[in-house]
Structure formats: structure tokens, C-alpha cells
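> Here is the input, now give the coordinates:
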Amino acid sequence: MLQHKFRKIYSIQLILFLLIVIFLSGCVTSKKKKIRERRLDTIIQTARSYTGTPYKWGGVSRSGMDCSGLLFVSFKAGEVNIPRVSRDQAKVGEKVKFRQLEEGDVVFFAMGKRRRRITHAGLITEVRGKNDVRFIHASSSVGVVEANIYTDYYKKKFRKARRYF
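The predicted structure is shown next:
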């Protein structure tokens, strides 16, 4: 009888312990998710704050910006360190498939004559729908601007995507 009582008490303590562990792990996951969301918001808002900035090769300021500079400055504002040049930026982070793009992902393009050489990059800012995914980039002709990656032009030039965090 006494042994049965101890088993019952032990079982109740074990269940309580497991419930506490499950509850606390949910809090940690939720906290990490909120931190990620805040970082993403900072990164995207920083990039958008450069909208209209003219294109300048090697530029990283409001007087002129290139595509990899826009990413470098924006991610730095979100406390995420990435390489400065797009071809190096394309080598880090987790690979992402075109159909699985999310806000904060970085997309890479081959804009020159060489079809495989990464020469351009942009940041996914908004997923509006199946065929409407916005990205911000520094275009050599119009400066920093947002566009839909699902246009024929960008789909043809797309080479890869990465997720940094």
C-alpha cells in the first residue's frame, strides 16, 4: 500500500515536471521567433529606406548603392554579418528553392553574358501570393527599387536563393 502511494506521488511529480519542461520550451521557441521577426523587420525596413537611392557600383550610402551593398547594410542593421560582394553572399546561408521563398531570403541572379556567374542580388520583402513575391534590389538603371521576382525577366536570370538565419 505504501509502495503504491509512492508510485502515485512519483508519477504525479514526473507529469508535472514534463509539463513544465514542455511549457518552458514553448516560451524559448516563441522568444526566438520574436527575435527573428524583429531582425527581419529591421532588415527589410532598412532596405526599403534606401528606395530611390541611385545606383553606384561599390556604393554603401544614401548617395549611391549597389545591390550587394544594399544587402550588406540592411543585414548589418539587423545584426547579421554577411560578406560584402554578391558572389560571396551567394555562398553562405541555407539553400532555398525558388517556390519556397520567404521574407528575408536573399535571391541571386546572373545578369551578364555568363549565365552561371552571380552578378546581382536582392532581398525578398513580401510574399503576396503564389506568383507575386516582391524583392528589393539596386538596379543599375533605376537605383533601389522593389519588383516582382515572378516576371519572365527575373525568373530567367534567377540562379539561387539563400536564407541567412
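> switch to C-alpha atoms for all contacts and neighbour counts from now on
Fine.
> mind checking the longest helix of the chain?
Longest helix in the chain by number of residues (criterion: DSSP state H): helix 2-49.
> Going by contacts, tell me the helices and strands next to that helix.
When contacts are defined as 3 or more C-alpha pairs under 8 Å, 6 or more residues apart in numbering; DSSP states H and E, helix 2-49 packs onto helix 67-77.
> Now do the helix it packs on against helix 2-49, angle only.
Angle, helix 67-77 to helix 2-49, by axes from the mean of the first three to the mean of the last three C-alpha atoms, to 10 degrees: 140 degrees.
> Pick out the residue closest to the middle of the chain.
Nearest residue to the geometric centre of the chain (C-alpha atoms, centre = their mean): Gly104, 2.4 Å.
> Here is a second sequence; please produce its structure as well for comparison:
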Amino acid sequence: MLNLQNNIGVKLLLCAFAWTLASCGGSKRAIQAETERVNTISSIVSYSKTYLGTPYKYGGMNPSGIDCSGLLHLSFLRYGIELPRTVKQLSKTGKSLNFKHVDVGDLVFFRTSKTSRKVNHVGLVVYRTKKTVDFIHSSSSQGVMISSINNPYWRKNYVKSRRVIY
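Alright, predicted model coming up:
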């Protein structure tokens, strides 16, 4: 009887050990997935910055001229993520976020037209601190540039944020 109890104890101990290892493996996979996500976002942000100074061109998708959604489309596509091509479609892609949860790699949407109530501009968050969010976008007046949400113009016209890489 003592042997049987010891075997049961050993089996329970082995099961507990196996469960612990399995959960560690799950954590390892989760850490690996998060590392890949962060690396992908970092690469997308870096690539988007290669377009800094590129002139704005409605519908443009190359270094001679690019619009806001074209900038995001090309930057994400470079790393195998195909996003919709228009601001309207992008504004429905991914997961909606409260602004306080916005992070690098998220999309920020704006309504800049005085005659329309529709979202018509998008940027990619490239920098985040407790006090500011900076985003890259293609401005119709200045081309591809980095702006701050702290700028009164962008703060006033901000509509929503979305996360497309989880």
C-alpha cells in the first residue's frame, strides 16, 4: 500500500511538473509572439520614415508623391501586412482603441474637412510618451512629416484610433 501511495504521489508530482513546463512553454510562445510583433512594428515605423519629405499626391504610392493611406499601405505591405488602400476602409480595420491606450504602430484618424463629417486623414503612431503621441502622415500641404497630437489642429480634429497588429 505504501508503494502505491508513493506512485500516486510521484504521478501527481510529475503531472504538476508537466503542467508547469507546459505553462512555461505557453509563456515562452507568448513572449516570442510579442517580440515578433514589436519587431514588425519597429520595422514598419522605420520604413515609413524613409518617406519623410516625400511630396503629397492624392492617390500616390511612390517616392515621387504619396497620400496618407498610401503611406500606410506601402509601409505595412513591405512587411507582409496588406491594409486597405483608403482612409474609409482603414477606419474600419483592426481593433478600436481608447486614445489613452494608443501605442507605437497604431493608426490615428482625423476629420480635417470642414464640409464633411467623415474621417478623411490617417497617420501611424511613431512615438509615444505619457505626454505626447507623434504620428507620421502625408499632409496635403507639406508632404510626409511627423506631427504631434499636442498640436491644437490635430487635437481638435482627432476622431479615433485603431490597432491593426495585435
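> TM between them?
The TM-score (TM-score structural alignment, normalised by the length of structure 1) is 0.95; 164 aligned residues with a C-alpha RMSD of 1.1 Å.
> Just give me the mean distance for the next helix or strand along the chain from the longest helix of structure 1 relative to structure 2.
Next in sequence after helix 2-49 of structure 1, counting helices and strands by DSSP states H and E, comes strand 60-61. Superposed on structure 2, strand 60-61 of structure 1 shows a mean distance of 0.5 Å to its aligned residues (mean C-alpha distance after the TM-score superposition for structure 1).
> Relative to the whole chain's centre, how far out is strand 60-61 of structure 1?
With C-alpha atoms, centre = their mean, to the nearest Å as the basis, strand 60-61 of structure 1 stands 20 Å off its chain's centre.
> Where in structure 2 does it fall?
Per TM-score structural alignment, the counterpart of strand 60-61 of structure 1 in structure 2 is residues 61-62.
> Could you list the residues in contact with the matching stretch?
Contacts with stretch 61-62 of structure 2, where a contact means C-alpha atoms under 8 Å, 6 or more residues apart in numbering, come from Asp67, Gly70, Leu71, Leu74.
> And for His121 of structure 2, nearest residue in space, chain neighbours not counted?
Nearest non-adjacent residue to His121 of structure 2, counting by C-alpha to C-alpha, 6 or more residues apart in numbering: Phe110, 5.1 Å away.
> If you tally nearby residues, what's the number for that neighbour?
Neighbourhood size, Phe110 of structure 2 [other C-alpha atoms under 10 Å]: 21.
> Is it in contact with Trp154, as I believe?
Yes - taking contacts as C-alpha atoms under 8 Å, Phe110 of structure 2 lies within contact range of Trp154: 7.4 Å.
> For the residue nearest to His121 of structure 2, give its distance to Ile149 of structure 2.
Noted for Phe110 of structure 2: a distance of 10 Å to Ile149 of structure 2, by C-alpha to C-alpha, to the nearest Å.
> Mind giving me the packing neighbours of the longest strand seen in structure 1?
The longest strand of structure 1 (DSSP state E) is strand 120-129. Strand 120-129 of structure 1 makes packing contacts with helix 67-77, strand 106-109, strand 132-139 when contacts are defined by 3+ C-alpha pairs under 8 Å, 6+ apart.
> Helix 2-49 and the last one, what's the angle between them?
Computed by the same axes, to 10 degrees, the angle separating strand 132-139 of structure 1 from helix 2-49 equals 50 degrees.
> contacting residues around the next helix or strand after strand 132-139 of structure 1?
Where DSSP H and E defines the elements, the next helix or strand beyond strand 132-139 of structure 1 is strand 143-148. For strand 143-148 of structure 1, the external contacting residues (C-alpha under 8 Å, 6+ apart) are 50-55, 65, 132-139.
> now those: which count as buried?
50-55, 65, 133-139 (16 or more other C-alpha atoms under 10 Å).
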